[in-house]
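Asker: need the 3D shape of this:
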Amino acid sequence: MNIRALMRQLNQEKIVFLLTVLLLVIFSLTLKNFLSPDNILTLMRSVAVLGILGLGMLIVVLGRGIDLSLVATMAISVAWAMQLVSQGVPVSVALTTGLLFAIGMALVTGILVAYAEIPPLFATLAMATFIYGFGRAHLIVGTDVVYMPKDMGWVISLGQGRLLGIPMPILVALAMALLVYLFLKFTKVGNFIYAIGDNLAASRIGGIAVRPILVLQYVLSGAIAFAAGVITATSVQAMNTRIVNSNMIYDVILVVVLGGVGLSGGRGNVRNVIVGTMLIGVLMNGMTIMDIQYTVQNVIKSLILLLAIVVDSVVNPRDEQTGQQGDI
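Answerer: Predicted structure coming up:
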């Protein structure tokens, strides 16, 4: 009886958290210095950007959307901003320009989804291709990698600085997680996003301005992508635009779905993203220490993503309205 009661209390988030603890125990017993403070900080720092992007994806997925253009927006907007700085443009102006580019592209995406009613999967996939192609052809011509100029000023500290011994990328990720939590929990717009994801038709009948809020979701996602890009670029002192063609966008989806955010919309929170990011961070760190090939790591992550989507389809079954909204 006690076991049955325990099983009823378990959900995907709790199961993933328990798996994370289990992996921590296994790796700490089998891998030397896995639980050392330096390695734990390295682990958390390595997934900070992934967690930030997961927050952007969370906002969109809660409203029954998906944003496959996140990584393209991140890479091109920040690479262009750094190139402007290297050409003599003031840092503040360059960063503002990059941010406006990211928001502008996200605004177009939101309009395509909300007003043209193009399914999010196809709209964001097309926008990802456009952003990358346009950026490489007209904004950062002739190079795959844009290196960070020396005169970036205080911005460098966002990726390389420390506060009380904790790397700034970790603190920025935690701060953004808090902001997104407060936005979703305590603002009317945040509550409307949940309502739209739960039942779009009822939300429209209830007087919620559905289309503008759908657009706002993508705008917020684009702004968060730019912030993640700044952290990435200042951490490694460069922005490699070829990251757009990597598996990073699937890693973002993985941490969101794995943590328990429902792809059918209206279910999930910041805590789910944090739990999913923790598990992937521990897993990737352990596989790296064991010197597992990168391609094998991708296979393992792909299988985990497939399993997470299957679990999500069982826990959060789709309905006819979900299919009409272009849910993946």
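Asker: alpha carbons only for contacts and neighbour counts from here, please
Answerer: OK.
Asker: what about the strands in the protein?
Answerer: Applying DSSP state E to the chain gives strands spanning 145-147, 162-163, 166-167, 238-240.
Asker: from the rest of the structure, what touches stretch 291-309?
Answerer: Counting contacts by CA atoms under 8 Å, 6 or more residues apart in numbering, the residues outside stretch 291-309 that touch it are 247, 251, 254, 257-258, 284, 287.
Asker: repeat that for 10 Å
Answerer: 12, 247, 250-251, 253-260, 262-263, 280, 283-288, 310-316, 328 (CA atoms under 10 Å, 6 or more residues apart in numbering).
Asker: that one: how far from the chain's middle?
Answerer: Centroid displacement of stretch 291-309 relative to its chain, using CA atoms, centre = their mean, to the nearest Å, is 18 Å.
Asker: which of the residues in it are buried?
Answerer: If you call a residue buried by 16 or more other CA atoms under 10 Å, then stretch 291-309 has these buried ones: 297, 301-302, 305, 308-309.
Asker: determine which of the strands of the chain approaches residue 111 most closely.
Answerer: Residue 111 lies closest, by CA to CA, to one member of the strands of the chain: strand 238-240, at 28.2 Å.
Asker: show me what the closest one is packed against.
Answerer: Packing partners of strand 238-240 (3 or more CA pairs under 10 Å, 6 or more residues apart in numbering; DSSP states H and E): helix 70-86, strand 145-147, helix 210-236.
Asker: just those: most buried one?
Answerer: Most buried of these, by mean neighbour count (mean count of other CA atoms under 10 Å): helix 70-86, with a mean of 27.
Asker: which secondary structure elements does that helix contact?
Answerer: In terms of contacts (3+ CA pairs under 10 Å, 6+ apart), helix 70-86 is packed against helix 48-62, helix 91-114, helix 120-134, strand 145-147, helix 210-236, strand 238-240, helix 248-259.
Asker: relative to residue 72, how far out is residue 134?
Answerer: 11 Å (CA to CA, to the nearest Å).
Asker: run this one through as well so I can compare:
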Amino acid sequence: MFSRLLGHQAWSQERIVLALAVLLFAVSAALLPGFLAPNNLISIIRSVSVLGILALGMAVVIIGRGIDLAVVAIMAMSAAWYLQLLNDGWSEGAALLVTVAGVLAIGMANGFLIAYADVPAIFATLASGAFVFGYVRSQLITQDAVPVPPGHWLETLGSGRFFAIPAEVFVFAGAAFIAYLFLRYTKWGRFVYFMGDNFQAARNLGIPVRPMIMLRYVISALIALAAGLLTAASLHSINTRVVNSTLLYDIILVVVIGGIGLSGGKGGVRNVIVGALLIGIMLNAMTIIDIPNIYQNLFKATILLIAIIVDSLLNPRDEQTAQQGDI
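Answerer: Next up is the predicted model:
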């Protein structure tokens, strides 16, 4: 009965967030000049798409009771390295193969540290994100902003439209559909939920928990690469300074406010979509109002703190986690 109550709360939170997104859109359209301008709507769609794709990877990790603080560093630095290789004269196939191999290595390293070396996820991914940024920026690329080579397929993707809808929307829709199929209709997806709901019980059932941890972080890294390429396509370049921005907190905010519990074991793709819609519209509205970044960050931090508190009330920690938190 208690699990059914939690499920009802999660569904209610999802509906509430969707209603807030619709209300915020309507209010912004009525009060903010230029909000409904085609260029601004395209900007919202693009930001929601990239933010949503990154949140999909984070959601897979968090549902399994983990967290990935390296996702923004992987996104920016992998795309920048790929573009740098192309600008240095590498062929498309070789550059993409090497970049994917590097991203896989990072995801596997994160998973190994967490699953086999028992390093807490928050510290393992924080350290790996800092390492990825420092190593790639100092050794593999020559400048903060790396441009897309003229005539490259990313340039075509970024300017592509289908019925006036940017290609990014279809990429996000495809990624969301694949994530939905993985989480709901594969045994590995079910394992993710089992591990997030009760890790020790999942281990006792014979679920390969350590390989599954590695799989989650590999998936997160690959999704980050896809988001980086999509960002480069829309901007025709990738700026590695985004690693030092608040994008990581925006991703976590999307996941938590959308209804995916930090305690693991609950939530799904729909939560990511409604969370991305709300946060994307909110960020765009604050930009149009010309709220200084420092106040935007304060506002987002307040919302994130409230969302985490609400999440802790709706999704109380289990006995095992509570005991680990005792002094």
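Asker: which one of the helices and strands packed on helix 70-86 of structure 1 lies nearest to residue 324 of structure 1?
Answerer: Residue 324 of structure 1 sits nearest to helix 120-134 of all the helices and strands packed on helix 70-86 of structure 1, at 10.6 Å, using CA to CA.
Asker: mean deviation, the closest one versus structure 2?
Answerer: Following the fit onto structure 2, the mean deviation recorded for helix 120-134 of structure 1 is 0.7 Å by mean CA distance after the TM-score superposition for structure 1.
Asker: can you check stretch 99-107 of structure 1 too?
Answerer: Compared with structure 2 after fitting, stretch 99-107 of structure 1 deviates on average by 1.0 Å (mean CA distance after the TM-score superposition for structure 1).
Asker: just the buried residues of that stretch, please?
Answerer: 99-103, 105-107.
Asker: so who does residue 112 of structure 1 touch?
Answerer: So residue 112 of structure 1 contacts 106, 118-120, 122-124, 127, 215 (CA under 10 Å, 6+ apart).
Asker: quick one: which of those residues is most hemmed in?
Answerer: Each of the contacts of residue 112 of structure 1 was scored by neighbours using other CA atoms under 10 Å; the highest score is residue 106's, at 28 neighbours.
Asker: so who does it touch?
Answerer: By CA under 10 Å, 6+ apart, the contact set of residue 106 of structure 1 is 67, 69-70, 73, 100, 112, 124, 127, 215-223, 225.
Asker: distance of it from residue 31 of structure 1?
Answerer: Taking CA to CA, one finds residue 106 of structure 1 at 43 Å from residue 31 of structure 1.
Asker: ok, now residue 223 of structure 1?
Answerer: 38 Å.
Asker: and for residue 120 of structure 1?
Answerer: According to CA to CA, residue 120 of structure 1 stands 42 Å off from residue 31 of structure 1.
Asker: pull up the aligned stretch in structure 2 for stretch 184-201 of structure 1.
Answerer: Against structure 2, the aligned range for stretch 184-201 of structure 1 is residues 183-200 (TM-score structural alignment).
Asker: can you tell me how far the closest residue to residue 94 of structure 1 other than its chain neighbours is from residue 162 of structure 1?
Answerer: Using CA to CA, 6 or more residues apart in numbering and skipping the chain neighbours, the partner closest in space to residue 94 of structure 1 is residue 81 (4.8 Å). Separation of residue 81 of structure 1 from residue 162 of structure 1 (CA to CA) stands at 24 Å.
Asker: on that earlier part again, which of the buried residues of stretch 99-107 of structure 1 sit farthest apart?
Answerer: The largest distance within the buried residues of stretch 99-107 of structure 1, taken as CA to CA, falls between 99 and 107 and amounts to 12.1 Å.
Asker: joint contacts of these two?
Answerer: In contact with both residue 99 of structure 1 and residue 107: residue 222, using CA under 10 Å, 6+ apart.
Asker: got the contact list for the closest residue to residue 60 of structure 1 other than its chain neighbours?
Answerer: Nearest residue to residue 60 of structure 1 in three dimensions, chain neighbours excluded: residue 217, at 5.4 Å (CA to CA, 6+ apart). Neighbouring residues of residue 217 of structure 1 by CA under 10 Å, 6+ apart: 56-63, 65, 67, 106-107, 110, 189-190, 193.
Asker: among these, which two are most distant?
Answerer: So, these by CA to CA: farthest apart are 67 and 189, at 19.1 Å.
Asker: who has more neighbours, the two?
Answerer: Each of residue 67 of structure 1 and residue 189 has its neighbours counted (other CA under 10 Å); residue 67 has more, 30 against 17.
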